[in-house]
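1. prediction below, plus the sequence it came from.
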Amino acid sequence: MLKSVNHPVRYETPLLYANSTPSTNSSTSSRTSTDTDESPPNSFRYNFQDLNFKISSPPISCSQTYKSLAVLSGHVGSVSCLALCGEFILNASQGKDIIVWQQPDLKQFTKFGQGDGSVKALVTFGNKVFTAHQDSRIRVWKISRSSENVFRLIDTLPTTKDYLGKFMKQSNYVRTRRHHKVLWIEHADSISCLAVSNGLIYSGSWDKTLKIWRMSDFKCLESIKAHDDAINSLVASNGIVYSASGDGKIKAWGKDKAKIKTTSHLLKGVLEGHKDMSLNSVVVSEDGSLVYGGGSDGYVMGWLGNKDFDSWNIICEVKAHEMSVLCMCLMGEFLFTGSADKSICVWKREINGALFRCMVIKGHEGPVKCLQASPVRVGGGFMLYSGSLDKSFRVWWVPNYTEDNDKSSGEIKGKELGSL
């Protein structure tokens, strides 16, 4: 059970820049307190100082241990993606605007956005934010404390320089459909997912291609006809990028280590899902050894890779939800799955990659489209953020433990295909 204690739990958020000076941080605090005094309409303000509790003993039912901390609204449509960026939480919807919330008080800090159509993916790296859009473009935003415009647009991919260097040569065009051609550096449909790793930006699209961009100058280096259906999710780790697709496959791409100067990504392996299903999400463990995919049939499948990351064996498949798994995220030993059934499941990973279910989080009134967990510890647990087609963005507290003595009620291992 949860018991109160006399001393408060301090919730400290990471600074936007690791090298920020105290004066910079204090000036930021004063500015945000004056400029963003008002909460967005219909939002629930939660003071993290109220998290004055500790876990004294494992509860009888793990499913009762999470806490709903906030329900934040303000989007014009379904919340499609979210990302953590220092002390900020960014989320986007069917509109072009990206809403920025500031922790820990969850005030709306600002909005930014540009382009046509909805924002499909968000990823942050250092002092940059990369956004993928329905208009087939990637936009790069720089975070700056020295100007009023904190999130400033600095480029759009493909860049004008890259485009002008290729548009005159006919061999640079590819046919997308009858009587229609585009440059190979352009996506021909919505960009659905992004990943950043080792100085490279990866983008996946409904046009079935995977494109690789160089971080230093945003030049497009490669375009790969990766799948037979739309690419739904990307994740990069240890020099390997994994693409999950509507064709029911996760493909692993990496450079040839034998050719030091090569820039081309080769197909390293194919991780097969179930027949006639779509793989909507893919995540990988910190060491790169475990890969999990979430499918339209409600299953989560897991694969174990070898030390060279060129061979993967399936190690588990569990019926995670009654409806499609739409999103997943990993945080330490926990796997989180969001579903069209409006629920979020929390799973504990074992050493061999097997999964057992710890709890089911309910509260959304629509399918759960995006998830992100924070590594910042709060009161013996951590924060989980979720976005839904119900147009809401929710904040949860999840305890950082599992009930090892009573796995029988929630455990699903290996290939035991029991339903919820």
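-> Thanks, I have the structure now. Numbers count the residues shown, from 1 in each chain.
2. please make it C-alpha for all contacts and neighbour counts, starting now.
-> Noted.
3. which residues touch Thr124?
-> Thr124 sits next to 83-85, 130 when contact means C-alpha atoms under 8 Å, 6 or more residues apart in numbering.
4. next one for the comparison:
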Amino acid sequence: PLVFVDTPPAQLYCKICHHVYKHPVIMSCGHSYCKRCSLSIESCPVDNKKMTSVLSNLAVCEQVGALYIHCRYGCKLINDRVNEYEVNQSGCPFTVKLAERRTHEDSCLYAPISCPNNPMCPTMLRMHLEEHLKTCNNIQCANHKYGCLFIGDLDSQVVHIKSCKYEFVKDFLQITEEKINKMQLSLKQADEENTFLRSMLSNTVNKMEELEKSFEIKLEVLGTNQAKLEDDLREFRQDNALINNQLQDLNTRLHMGGVGVFDPQQIFKCKGTFVGHTGPVWCLCVHGDYLFSGSSDKQIKVWDTATNYKCQKTLEGHEGIVLALTAHGNKLFSGSADCTIKIWSIANLVELNSIAAHDNPVCTLVCTDNMLFSGSLKSIKVWSVESEIITFKQELEGLNHWVRALVAQQDYLYSGSYQTIKIWDIRTLDCIHVLQTSGGSVYSIAVTNHHILCGTYENSIHVWDLRTHEPVAQLSGHVGIVYALAVLSTPEQTKVFSASYDRSLRVWSMENMICTQTLIRHQGSVVSLAVSRGRVFSGGVDFTVKVWQ
């Protein structure tokens, strides 16, 4: 029973059980709850965040312990269904601090106790014990521990002890008891020695196991170092292959007619690096002076590309990897591994809306003619984006695998899946042509004024004629997946940039289908590209975004 003298302050009540705190603990969310209550739920009832116990709240413990309550022997039950008590006027009148309750109640005169002589006596209050012992009729014989069964009052005890058969052998029994105690003590010491020896044996076994684990760890480190050396050797061979390919490209340029005189303005150089993400940068999108980057750290960073190249804001909200970004009008759309699409205001850089878009991760997004297209596993969904709330229009069917690439050009939508590129009429949303390719899944698509290009799982870039849909060329040179393609067009020429698993970017001249430059500055695979105002932005698994111009 817990009956407070005064009503406790509201801040001392647990928001889960709605009672005064009992063993309060501070949770990872910053709130405090009873220890037992904190184990009954996973999320904080205040802010709905997942929470775990951090440490005991000693300050609240002291405040609760200082509250005055009525002694439990001064309370009576009035409702056993809800375990409700009130003050019993005929019980203990004392009030004590909650923290000192046990000290008082262990000696409370109103506590019910049993007679120490015999449990057959009726239960009584502690204050009546002394009077009872004077008249108790259930006093056992002084030799009851030896087996005497006599029970009586004080007067009969005096008479009985003179004729008690155990009284005459009491000394012998006492000596025997002492010997038994000594034997038990010796046995206990032997058990303790045995326990100590077992402990020593256990420690020895543990040390042997630790030595074995240490040996295994050293072997594992040795294996890891060997694997790292093999990886370094593999990367060196890849770099060597890239350099050889670039030398071959330069040799081709030197011996081909019509290539033109070397122009230093056509050479792209790295002009800077954006650092801030804590995971691979899987997608990039340029809108005006803003560059948006999405990463495995579940964040979208907004970079100023006009003045200081600094991060202006970090957009948070996705619960999975940010895989896709596209801009339309004054809105930014983001797709994530959490299967949602979020809409952001580019003017205010705040979230406007969020929808559950697919049953699987949203891999790619593209906008055109007030329509948003989203790609996922065997699925392309079409959404209307005429207002802040996007609405579902239709799902395009017939896809054979993950849709990782979408490009909208004029009146057509190009989608990449397993060894196929489908061309859709945006006005009717019908598939009007299918391009077959090799090399596994299509990871990237680019469309120029004259060509359709796609990057595949198996190193190659395939090129078709935009008008006739006939194969034109297969661009080789990368060693690994071609993750991204981007087009940079000028009145004089068209260049296509490709980003690959092999840590490089390649620059391709679409006039003669050759690689004119290989860019290597990333420390890992290059997985995303964006083009704006003659500049190329590349995102990599090394957590960085680089600027090329």
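-> Ah, there it is. Computed from a predicted model, the values in this text were never measured in an experiment.
5. what about the second structure, which of the contacts of Thr124 of the first structure hold up?
-> Contacts from the contacts of Thr124 of the first structure that recur in the second structure, judged by both residues aligned by TM-score structural alignment, their matches' C-alpha atoms under 8 Å, are Phe130.
6. nearest to Glu317 of the first structure among the contacts of Thr124 of the first structure?
-> Minimum distance to Glu317 of the first structure across the contacts of Thr124 of the first structure is 27.5 Å, recorded for Ala83 (C-alpha to C-alpha).
7. find the nearest non-adjacent residue to the closest one, please.
-> Nearest-residue entry for Ala83 of the first structure: Leu90, 5.2 Å, with adjacent residues in sequence omitted and distances by C-alpha to C-alpha, 6 or more residues apart in numbering.
8. so the one you found sits against Leu84, correct?
-> Yes: when contacts are counted by C-alpha atoms under 8 Å, Leu90 of the first structure is listed as touching Leu84 (6.3 Å).
9. those two - which one has more neighbours?
-> Leu90 (22 against 18; other C-alpha atoms under 10 Å).
10. would you check the span in the second structure matched by the helix or strand hosting the more buried one?
-> In the assignment (DSSP states H and E), Leu90 of the first structure maps to strand 88-93. On the second structure, no counterpart of strand 88-93 of the first structure exists by TM-score structural alignment.
11. about what we covered before: now for the contacts of Thr124 of the first structure, which pair is the farthest apart?
-> Most distant of the contacts of Thr124 of the first structure, by C-alpha to C-alpha, are Leu84 and Phe130, 12.2 Å apart.
12. what's downstream of the helix or strand containing Phe215 of the second structure, the next helix or strand?
-> Phe215 of the second structure is part of helix 170-255, with elements assigned from DSSP H and E. Next helix or strand after helix 170-255 of the second structure toward the C-terminus (DSSP H and E): strand 270-275.
13. now do that next one: which elements does it pack against?
-> strand 544-548 (3 or more C-alpha pairs under 8 Å, 6 or more residues apart in numbering; DSSP states H and E).
14. the strand it packs on to strand 270-275, inter-axis angle?
-> Calculated by axes from the mean of the first three to the mean of the last three C-alpha atoms, to 10 degrees, strand 544-548 of the second structure forms an angle of 160 degrees with strand 270-275.
15. show me where the stretch 51-200 of the first structure has its helices.
-> Secondary structure of the stretch 51-200 of the first structure (DSSP state H, counting those that start in this stretch): helices at 160-164.
16. which parts of it are strands?
-> Using DSSP state E, counting those that start in this stretch, the strands assigned to the stretch 51-200 of the first structure run over residues 53-55, 67-72, 79-85, 88-93, 98-102, 107-112, 119-125, 128-133, 138-143, 151-157, 173-177, 180-183, 191-197, 200-205.
17. now the ones you listed as JSON lines including distance to Arg214 of the first structure?
-> Below are those laid out as JSON lines (distance: least, C-alpha to C-alpha, whole Å):
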{"stretch": "strand 53-55", "distance to Arg214 of the first structure": "46"}
{"stretch": "strand 67-72", "distance to Arg214 of the first structure": "36"}
{"stretch": "strand 79-85", "distance to Arg214 of the first structure": "21"}
{"stretch": "strand 88-93", "distance to Arg214 of the first structure": "24"}
{"stretch": "strand 98-102", "distance to Arg214 of the first structure": "24"}
{"stretch": "strand 107-112", "distance to Arg214 of the first structure": "24"}
{"stretch": "strand 119-125", "distance to Arg214 of the first structure": "13"}
{"stretch": "strand 128-133", "distance to Arg214 of the first structure": "13"}
{"stretch": "strand 138-143", "distance to Arg214 of the first structure": "13"}
{"stretch": "strand 151-157", "distance to Arg214 of the first structure": "11"}
{"stretch": "strand 173-177", "distance to Arg214 of the first structure": "20"}
{"stretch": "strand 180-183", "distance to Arg214 of the first structure": "17"}
{"stretch": "strand 191-197", "distance to Arg214 of the first structure": "10"}
{"stretch": "strand 200-205", "distance to Arg214 of the first structure": "5"}
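18. surely Ala373 of the first structure and Phe382 touch.
-> Yes: proximity of Ala373 of the first structure to Phe382 meets the contact threshold set by C-alpha under 8 Å, at 7.5 Å.
19. who has more neighbours out of the two?
-> Comparing Ala373 of the first structure with Phe382 by other C-alpha under 10 Å, the one with more neighbours is Ala373, at 23 against 17.
20. ok, now which ones touch the aligned residue in the second structure for that one?
-> When the second structure is aligned by TM-score structural alignment, the residue opposite Ala373 of the first structure is Val487. Neighbour list for Val487 of the second structure: 446-448, 494-497, 531 [criterion: C-alpha under 8 Å, 6+ apart].
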